[in-house]
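J.: Next input, structure requested:
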Amino acid sequence: MAWRCKREWLMVLVVALSLHQAADGATKLPVNGLEYDFYGKNTKCGKAEKIVRETVEKAWKADRSVAPALLRLVYSDCFVRGCDASVLLDGERSEKTAPQNAGLRGFEIVDEIKQELETQCPGVVSCADVLHLAARDAVALAGGWNYPVFTGRRDGNISNAIAVDLPSPYISWNDALAYFDSHGLDVLDLGTLLGAHTMGVTHCRYVHDRIYNFNDTGLPDDQMDCRFARQLAQTCPYHLKPGQADPTVFLNPDSGSNYSFSSSYYTRVIDNRAVLGIDQQFITSKDGLRIADEFSHGFSDFQRYFAFSMSRMGSLGVLTGKKGEIRKNCRFTNARYPTRT
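T.: Now for the predicted structure:
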């Protein structure tokens, strides 16, 4: 499979790193200036990753939904201005106030991690790196791979809701591909990162049309298993009662409230039991079907490629060297007059 072979060199390197058996000089990956074990080799904060891991583990034991919450924060950050932690900044018109970012969670966990890091080694670890390390640790706790994270990001001081152009849950497969391509990512990245939907929830308003009126037909989406459509309808009524909040459904009912990281998402997609339309459209393309089929049968392959695609997404628009800043507080920039453009 050509789409697999072109990334084979990266698989070999990442596996080697995870086993701590890389040859001299192989612990650096040319991902926009990021580096493996940046804090251990270049700073006096070699315990940075340990601090992040311990804090995330404590949060995860109290609430397993932190895993999808942290993953969503990374996604919402990297596709807007790059992976610079701009989504964490507070402000009347900051990114977190955009409609597309409604319901973002996990800020308090990042705050707690950053507070401990500033106590142990002030002014060293960026909020941007905290986000990626925390997401990795949450995925590992949920059953994913404890993959290497390339670090060395610095924080941006610009955050503007107008810049948020994240795609709608109603996006078509072709439009989703075009969106990823515009950010330098490909079909394998899209198909793999959609696998994050193995955990988490979505509001009924995003699946209402699939259950009741797909493409204005007055009928359910004919790509959805009819029994599953009836199950969704039990949680998502046709009309909400006055004052009733929009219910939520699990993106992957097989994972449910356990929020476990598994390949069952791909099995559900193949069986026409995906919740979101974009997930079901996944297998309408030949590449998507091949990716879903391989990952549904090979959890280890899914784990590895998820690590690769997270690394590729995590290198988008990063600030390194002397660019950006290291925030003291992830919610506020150190700059006296931050620019909101």
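
J.: make it CA atoms for all contacts and neighbour counts henceforth
T.: Fine.

J.: what residues are up against the residue most central in space within the chain?
T.: Closest to where the C-alpha atoms of the chain average out (Cα atoms, centre = their mean) is residue 71, at 3.4 Å. Neighbouring residues of residue 71 by Cα atoms under 8 Å, 6 or more residues apart in numbering: 135, 196.

J.: To compare with the earlier structure, here is another sequence to fold:
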Amino acid sequence: MGLLIAVVVILVMNGVADGLSMNYYLFTCPFAEMIIKNTVNKALQSDPTLAAGLLRMHFHDCFIEGCDGSVLIDSTKGNTAEKDSPANLSLRGYEIIDAAKEQLEKQCPGVVSCADILAMAARDAVFFAGGPVYDIPKGRKDGRRSKIEDTANLPPPSFNSSQLINMFGQHGFTVQEMVALSGAHTLGTARCSSFKSRLSNFDSKNDLDPSLDTQFARTLAKTCSAGDNAEQPFDSSRNAFDNDYFNALQRKAGVLFSDQTLFASVTTRGIVNGYAMNQAMFFFDFLRAMVKMGLLDVKEGSKGEVRNSCRMIN
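T.: Model prediction:
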């Protein structure tokens, strides 16, 4: 498996900017990887649900301003940051990033960026949840901008497959890569507020979203009876990284409209069926897409900084 990962990473990295490398911290902070891995492992042992939080946080970071740790910045009196956007209120695991950063600052102050910590933590979360093992190039710098209005560029749960294909395409992802990355929803939960529109007054013709299994609709309605913040797992193994998410889509039991649309649409249905049938193929495509995502608009050199605290710009 190690050789396979190495080949994948080399393939994906062919167009990588010069400043990033696999061994970026080899001499400046040799224990960086181990410190992050141990911090994530310890956190997930006491709360396995945090794997989904870390993976989602990395995605929400990279889609806005690139993978630059901008999602970690706290709001100030003069600026409402990304993390306070409604789209980011369900993100969890900031304390894991803080804990890793604190240890790294003791070991090698001012060396390891928050953007790299987040990218490595997401990778480790996938591994500890039973997903594929992969490595990522390091050397991202932290951005100096974090604004709530930028989060309008995150894909909302109401998007159909064409809209998702278009939005991911703007970031350079193929249709296959978009579906593979959507498989990150094999971990975690969605809040009722993000799927309740499927349960009543769906459109002018249907009260219930027709792409939703009626029995599963009852399950979702029961979840929503506890209020907008009530959570529904994306699939039956919410803390395990597997291909159950795609099996759920085949049963019309996707939680979000943006999940089920991948099976409802002819353009993406074949990919969903492929991943539902072949978990190894999903894992391979997912890790390849994750490495690629981790390289979105990376800031290098003077374009960014290494923050002293992940919650504020230096």
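
J.: Quick check: the aligned residue for the residue nearest to the centre of structure 1 in structure 2?
T.: Per TM-score structural alignment, the equivalent position to residue 71 of structure 1 in structure 2 is residue 55.

J.: check which helix or strand covers residue 203 of structure 2.
T.: Under DSSP states H and E, no helix or strand contains residue 203 of structure 2.

J.: ok, so what distance separates the residue lying closest to it once chain neighbours are set aside from residue 161 of structure 2?
T.: Of all residues not flanking residue 203 of structure 2 in the chain, residue 209 sits nearest, at 7.9 Å (Cα to Cα, 6 or more residues apart in numbering). The gap separating residue 209 of structure 2 from residue 161 of structure 2 is 15 Å, by Cα to Cα, to the nearest Å.

J.: okay, those two: which has more neighbours?
T.: More neighbours surround residue 161 than the other of residue 209 of structure 2 and residue 161, with 24 against 18 (other Cα atoms under 10 Å).

J.: So which residues make contact with stretch 118-133 of structure 1?
T.: 39, 43-45, 48-49, 52-53, 70, 73-74, 83-85, 110, 113-114, 117, 149, 151-155, 314, 325-328, 330.

J.: switch the cut-off to 6 Å
T.: Contacts to stretch 118-133 of structure 1, defined as Cα atoms under 6 Å, 6 or more residues apart in numbering, come from residues 45, 84-85, 153-155, 326, 330.

J.: Any chance of a markdown table for the residues you listed, columns secondary structure?
T.: Below are the contacts of stretch 118-133 of structure 1 laid out as a markdown table (DSSP: H, G, I helix; E, B strand; the rest coil):
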| residue | secondary structure |
| --- | --- |
| 45 | coil |
| 84 | coil |
| 85 | coil |
| 153 | coil |
| 154 | strand |
| 155 | strand |
| 326 | coil |
| 330 | coil |
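
J.: quick one: which of those is nearest to residue 92 of structure 1?
T.: Closest approach between those and residue 92 of structure 1, by Cα to Cα: residue 330, at 15.9 Å.

J.: How many residues are close by the closest one?
T.: The number of residues near residue 330 of structure 1, taken as other Cα under 10 Å, comes to 24.

J.: What's it aligned with over in structure 2?
T.: Using TM-score structural alignment, residue 330 of structure 1 lines up with residue 310 in structure 2.

J.: so what's its match up against?
T.: Remark: with contacts taken as Cα under 6 Å, 6+ apart, residue 310 of structure 2 is in contact with 72, 114.

J.: before we move on, back to that, run the chain-centre distance for whichever strand or helix holds the residue nearest to the centre of structure 1.
T.: Element membership for residue 71 of structure 1 (DSSP H and E) is helix 66-78. Relative to its chain's centre, helix 66-78 of structure 1 lies at 4 Å (Cα atoms, centre = their mean, to the nearest Å).

J.: distance from that helix to structure 2 after superposition?
T.: Average distance, helix 66-78 of structure 1 versus aligned residues of structure 2 after superposition (mean Cα distance after the TM-score superposition for structure 1): 0.8 Å.

J.: Of all the residues in that helix, which ones are buried?
T.: For helix 66-78 of structure 1, the neighbour count (16 or more other Cα atoms under 10 Å) marks 66-78 as buried.

J.: Which stretches in the stretch 101-250 of structure 1 count as helices?
T.: For the stretch 101-250 of structure 1, applying DSSP state H, counting those that start in this stretch gives helices covering 107-120, 127-141, 173-182, 187-193, 208-212, 226-235.

J.: Buried deepest among those helices, which one?
T.: helix 127-141 (a mean of 25; mean count of other Cα atoms under 10 Å).

J.: on that earlier part again, reformat the buried residues of helix 66-78 of structure 1 as TSV; add distance to residue 195 of structure 1.
T.: Converted to TSV, the buried residues of helix 66-78 of structure 1 look like this (distance: Cα to Cα, whole Å):
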residue	distance to residue 195 of structure 1
66	16
67	13
68	11
69	14
70	15
71	11
72	12
73	16
74	15
75	13
76	16
77	18
78	17
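
J.: picking that back up, can you give me the separation between the match of residue 71 of structure 1 and residue 294 of structure 2?
T.: From residue 55 of structure 2 to residue 294 of structure 2 the distance is 11 Å (Cα to Cα).

J.: Lovely, talk soon.
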